[in-house]
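Chemist: Sequence and predicted structure below; questions after.
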Amino acid sequence: MKFIVSSTALSSHLQAVSRVINSKNSLPILDCFLFRLEDGTLSVTVSDSETTMDTTIEVNDSDVNGSFAIPAKTMLDALKELPEQPLSFQVNAETYEIEIQYMNGKYSLMGQNAEEYPRSAALGENSVVRVQMDAQVLLAGINRAIFATADDELRPVMNGVYFDITIDDITMVASDGHKLVRCKTLAAKGTERAAFILPKKPANMLKNLLPKESGSVTIEFDERNAIFTLENYRMVCRLIEGRYPNYNSVIPQNNPYRVTVDRAQLMGALRRVSIFSSQSSSLIKLRVQENQIVVSAQDIDFSTSAEETLICQYSGEAMSIGFKSTFLIDILNNISATEVVVELADPSRAGVIVPVEQAQNEDLLMLLMPMMLND
C-alpha cells in the first residue's frame, strides 16, 4: 500500500486533530493516528474514546485502499522538522512496517492493526436533531461562553456549554455558579425546541478549528452524542447528560442602578487596583456615585490598599458592591464592545454586564455574583 502526500498539509491536519489525544490512554491504540486510504483520499482519525475527530487530505499516486494505525507523537515530531515537500508512504499490509521517504532521507517505523481502533459512536436513528450554524457565529458563542464553564465533579452539567435551541434563535450558556454568560444568536435557529450540553474538551477543539472555517457547521445530536461536521473535519463527542438549571431565573430583572463605563478603562483600573487586594479573596469594591466610579481594594494583613476613580455615566443614589476582581476582569475580557453597562440592584444581588452596542444578530449578557463587603 503506497501513497504520496504533502508534508505541510499532513502536518497541519495532524496537529489540528492531535489535541483530542489524552496524555494517558486506557487503550494503547489511542496513542495512534488511524490512517485510512480510500480512492485517493486519506482520512485520519483520533479518539480518546469520548471524543473522536476525523479529517481528510488529498493524496497522489495511491495504489490500494487500506488502513493502519501510526504512533501519533513520533509522527508529529518527525513532520515538525520537515520543510514542505512530498512524502512517499509505503506500508506493508501484513507486518505494518511503514517507510516514509522524503527528499534526502527516510523514516522507518512500526504501525499497528487498524482493526483494534475503537469505532466512533453512532446517533440513534429516530431521535436525531439537526441544526446548521455559520462557523463564525458558533465560534463567537463558544469564545464568549467557555471561560465561564465550571470544573465541578458534583454537578457535571455545569462543566460544559449549554446549547438552548428554539425555532427563533440559539442561545449558548455557561456558568460556574459565580459567573454566567448567556449569548443568544438570531443568526441561527432550530426547526424544533431542543438542547444539549457540550463538554469543555470538544468545545475547546472547536474553538481551535473554527477560526479557519468559512461556511456553515452542521450539528446533529441525540440524547447521548453529537456530531459536528465542518468543511475538512468531523467531530463526534459524548454529551453531558442531565438537566441544565433554568439560567433565566437567576438573571435579576429591572435593575435600578445602571452604570455606563468605558470597558478598557475599567479593566485597566481593575488590573492595577486588584494587585493590592487580599490574595485569598481578590475582593475589589466598586462605589458608584454621580458620574464616577471608585475602584478600591485593600489587604488588611499587609496594610496595603489602592483606589482609582473613573468617569462614567450614572445618575442615582450612591451605592457600593464587592466583586472578585479576577472574575470581573474575565468577564470584561470576553466582551468586545467599547463601552459596557453594569446593571445593579443591591449589594447582595448579582451584577449584570452587557455591551452598550450588541454585535449584529447577537444578544450577549454576563452576570457576576457579588462578594460581601466588610464595611
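Modeler: Ah, there it is.
Chemist: okay, CA-based contacts and neighbour counts for the rest of this
Modeler: Noted.
Chemist: Just the buried residues of stretch 62-79, please?
Modeler: Applying a neighbour-count criterion of 16 or more other CA atoms under 10 Å, one finds 62, 66, 67, 68, 69, 70, 71, 72, 75, 76, 79 buried in stretch 62-79.
Chemist: nope, stretch 363-371 is what I was after
Modeler: 363, 364, 365, 366, 367, 368, 369, 370, 371.
Chemist: I'd like those residues as JSON lines, with secondary structure and distance to residue 204 appended.
Modeler: JSON lines is the format used below for those (DSSP: H, G, I helix; E, B strand; the rest coil; distance: CA to CA, whole Å):
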{"residue": "363", "secondary structure": "strand", "distance to residue 204": "22"}
{"residue": "364", "secondary structure": "strand", "distance to residue 204": "20"}
{"residue": "365", "secondary structure": "strand", "distance to residue 204": "21"}
{"residue": "366", "secondary structure": "strand", "distance to residue 204": "20"}
{"residue": "367", "secondary structure": "strand", "distance to residue 204": "22"}
{"residue": "368", "secondary structure": "strand", "distance to residue 204": "23"}
{"residue": "369", "secondary structure": "coil", "distance to residue 204": "25"}
{"residue": "370", "secondary structure": "coil", "distance to residue 204": "28"}
{"residue": "371", "secondary structure": "strand", "distance to residue 204": "30"}
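Chemist: The structure to be compared is supplied as follows:
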Amino acid sequence: MEIKINQKEFYNGIQTVRKAVSTNNALPILSGILIKTEKDKLKLVATDLELGIECTVEANILEKGAVVLPATYLANIIRELPKEKLKLKVNSNNNTKIEFKRSQFKINGSPADEFPLLPEIESGINYTLSSAFFKDMINRTKFATSQDESRPFLTGGLLLIENNELKMIATDSYRLAYSNSRLDKEFKNSEVIIPSKTLEELSKLLTSEEEEEIKVVITENQILFNFLNITLISRLIEGQFPSYQQVLPDSSKTEVEIDKNQLLNATKRASLLAKDNSNIIKVELKDNFLIIKSNSPEVGESYEQIKVDQKGENTEIAFNASYLIDVLKVIEEEKVLMNLSGSLNPGVIKEIDNNDYIYIIMPVRSA
C-alpha cells in the first residue's frame, strides 16, 4: 500500500476512530487501527467488539492495500508532524514507513486480515434525525446513567420512539433525566438501551449544525449511526429499563423560579464544604429565599441565600450537590423551575414553559 495524505485530515480521522480502540490486551490486534484503501479514499476502523467506529478520509491512492497500525504510536507520531502532505508506504511484511520532506518514521504493523470486520447492518428499523437535535437529547440525559455494572440495564440510556415522539431517559436510581421531542414525521415504534460509552462518543462526534442529519438503523442487538463521513456501530444493552413513568411527578407542594447561574454557582460553592465525602447540601425554601447550606465538622460550614419567586409552602430537602450541578450545566435557559414536596420526596428541576425536559433528584436523608 502507498498513499499520500494531508496530515491534519489523517490525524482528525485517527482521533475520530481511536475512541473505539480496545484497552484489553487479550486481543492485541484490537489496540490498533485498520487503515485500508477504498476507491479514492482511505478508511480508518477501530473496534473493541462492543463499539466500532469507522471513517473515511480523502487521500491520493498510489497503491491499494491495508494494514493495522498501533493506535497510540500512530496518533502520537502524526500529531507531531507538520501540517503538510505525508506519504505512507507499507511493504509485504506490514512494516509501514511514514515520510515527510527528508524525515521518516517506521512502524511495525499487523496483517489487515487479522482485524475483525465490523458487522454489516443492511436492514432494520431506520430513522433519519437532525444531528443537532439528537446531540442535544444525548447531552441532556447521558450524565445520569449508572456506573454499576451489576445492573447493566442502567448503564445506558433508553431510546424510545412511540406515538410520533422520541424520548431519551437515563437513570442511576438516584436521579433521572428525561428528554422528549415531537417528531415531524411518523416513525416505527422502537425501544432500545444504548451503552453510555456509545452516547458519550456520539456526543463528541455529532455536530451542532441544524442542517446536518444522522441516519439510525436498529436491529435486534445492535444500532448503527451514520453521519458525515463516520459510521458508528454499537451493541445494545439487554434487559428491561425501569418504568420511568411512575417516577415523573404530576404535582408539587412548592414551586420556585430561580436564576440558573446563581443556583449553579451557589451549589458549587456549597459543595466545597459538603458533609464528609458524601457531597450533601441542604436546600431550604423560606419566604421567597432559597437557602443553601453545607458543613463538614472538621473543616467548617457554608450558608448562602438567593432571592427567588416562590409559590407554595416553605420546605427543606437535602441533595447530593453533584447531581444538582450536573443538570444545571446542561440547561441553557436563564431561569429554571424547582418543584419540591417535602424532605422525603424527590425534587424536580424543569425549564420554564417546557415539560419536554424533566430532571428528578432523590432526596438524601441527612441528620
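Modeler: On my side now, so go ahead. Given the structure is predicted, the values throughout are model-derived calculations rather than measurements.
Chemist: Can you calculate the TM-score here?
Modeler: Remark: TM-score between the superposed chains equals 0.94 [TM-score structural alignment, normalised by the length of the second structure]; 366 aligned residues with a CA RMSD of 1.9 Å.
Chemist: Which ones among the buried residues of stretch 62-79 of the first structure lie within helices?
Modeler: Applying DSSP state H to the buried residues of stretch 62-79 of the first structure, the entries found in helices are 72, 75, 76, 79.
Chemist: Which position in the second structure pairs with the first one?
Modeler: Residue 72 of the first structure maps onto residue 71 in the second structure, with residues paired by TM-score structural alignment.
Chemist: Test my guess that its match contacts residue 18.
Modeler: Yes. Using CA atoms under 8 Å, residue 71 of the second structure is in contact with residue 18, at 6.7 Å.
Chemist: okay, the ones in helices among the buried residues of stretch 62-79 of the first structure in a markdown table with distance to residue 157 of the first structure next?
Modeler: Below are those laid out as a markdown table (distance: CA to CA, whole Å):
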| residue | distance to residue 157 of the first structure |
| --- | --- |
| 72 | 32 |
| 75 | 36 |
| 76 | 34 |
| 79 | 39 |
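Chemist: so which of those comes closest to residue 266 of the first structure?
Modeler: Closest approach to residue 266 of the first structure among these (CA to CA): residue 76, at 43.2 Å.
Chemist: Quickly note the distance from that closest one to residue 7 of the first structure.
Modeler: 11 Å (CA to CA, to the nearest Å).
Chemist: just residue 89 of the first structure next, same as before
Modeler: 11 Å.
Chemist: again, but for residue 118 of the first structure
Modeler: Relative to residue 7 of the first structure, and taking CA to CA, residue 118 of the first structure is found at 27 Å.
Chemist: buried ones in stretch 103-113 of the first structure?
Modeler: In stretch 103-113 of the first structure, counting by 16+ other CA under 10 Å, buried: 111, 112, 113.
Chemist: Filter those residues down to the ones in strands?
Modeler: Residues of those located in strands (DSSP state E): none.
Chemist: For residue 348 of the first structure, what is the corresponding residue in the second structure?
Modeler: When the second structure is aligned by TM-score structural alignment, residue 348 of the first structure is paired with residue 344.
Chemist: I'd say that match and residue 361 touch.
Modeler: No. Residue 344 of the second structure lies out of contact with residue 361 (CA under 8 Å); the separation is 11.1 Å.
Chemist: Do a quick rundown of the strands in the stretch 251-367 of the second structure.
Modeler: 254-259, 280-285, 289-296, 300-307, 309-312, 315-320, 335-340, 347-351, 354-361 (DSSP state E, counting those that start in this stretch).
Chemist: quick one: which of those strands is nearest residue 222 of the second structure?
Modeler: Here strand 354-361 is closest among the strands of the stretch 251-367 of the second structure (CA to CA), at 26.9 Å.
Chemist: Identify the residues contacting that closest one?
Modeler: Applying CA atoms under 8 Å, 6 or more residues apart in numbering, the contact partners of strand 354-361 of the second structure are 174-181, 248, 319, 323-324, 327, 346-351.
Chemist: Just the angle for it relative to strand 315-320, thanks.
Modeler: 70 degrees (axes from the mean of the first three to the mean of the last three CA atoms, to 10 degrees).
Chemist: and the angle from strand 354-361 of the second structure to strand 347-351?
Modeler: Computed by the same axes, to 10 degrees, the angle separating strand 354-361 of the second structure from strand 347-351 equals 150 degrees.
Chemist: Next, the angle from strand 354-361 of the second structure to strand 335-340.
Modeler: Going by the same axes, to 10 degrees, strand 354-361 of the second structure makes 50 degrees with strand 335-340.
Chemist: picking up where we left off before, so the match of residue 72 of the first structure versus residue 53 of the second structure, what's the distance?
Modeler: 13 Å.
Chemist: cool, and residue 334 of the second structure?
Modeler: Distance, residue 334 of the second structure to residue 53 of the second structure, using CA to CA: 37 Å.
Chemist: Could you do residue 47 of the second structure as well?
Modeler: For residue 47 of the second structure, the distance to residue 53 of the second structure - CA to CA - is 6 Å.
Chemist: same thing with residue 308 of the second structure?
Modeler: 47 Å.
Chemist: Number of residues surrounding the closest residue to residue 72 of the first structure other than its chain neighbours?
Modeler: Setting aside the residues directly before and after it, residue 72 of the first structure is nearest to residue 32 in space (CA to CA, 6 or more residues apart in numbering), at 4.6 Å. Applying other CA atoms under 10 Å, we find 24 residues neighbouring residue 32 of the first structure.
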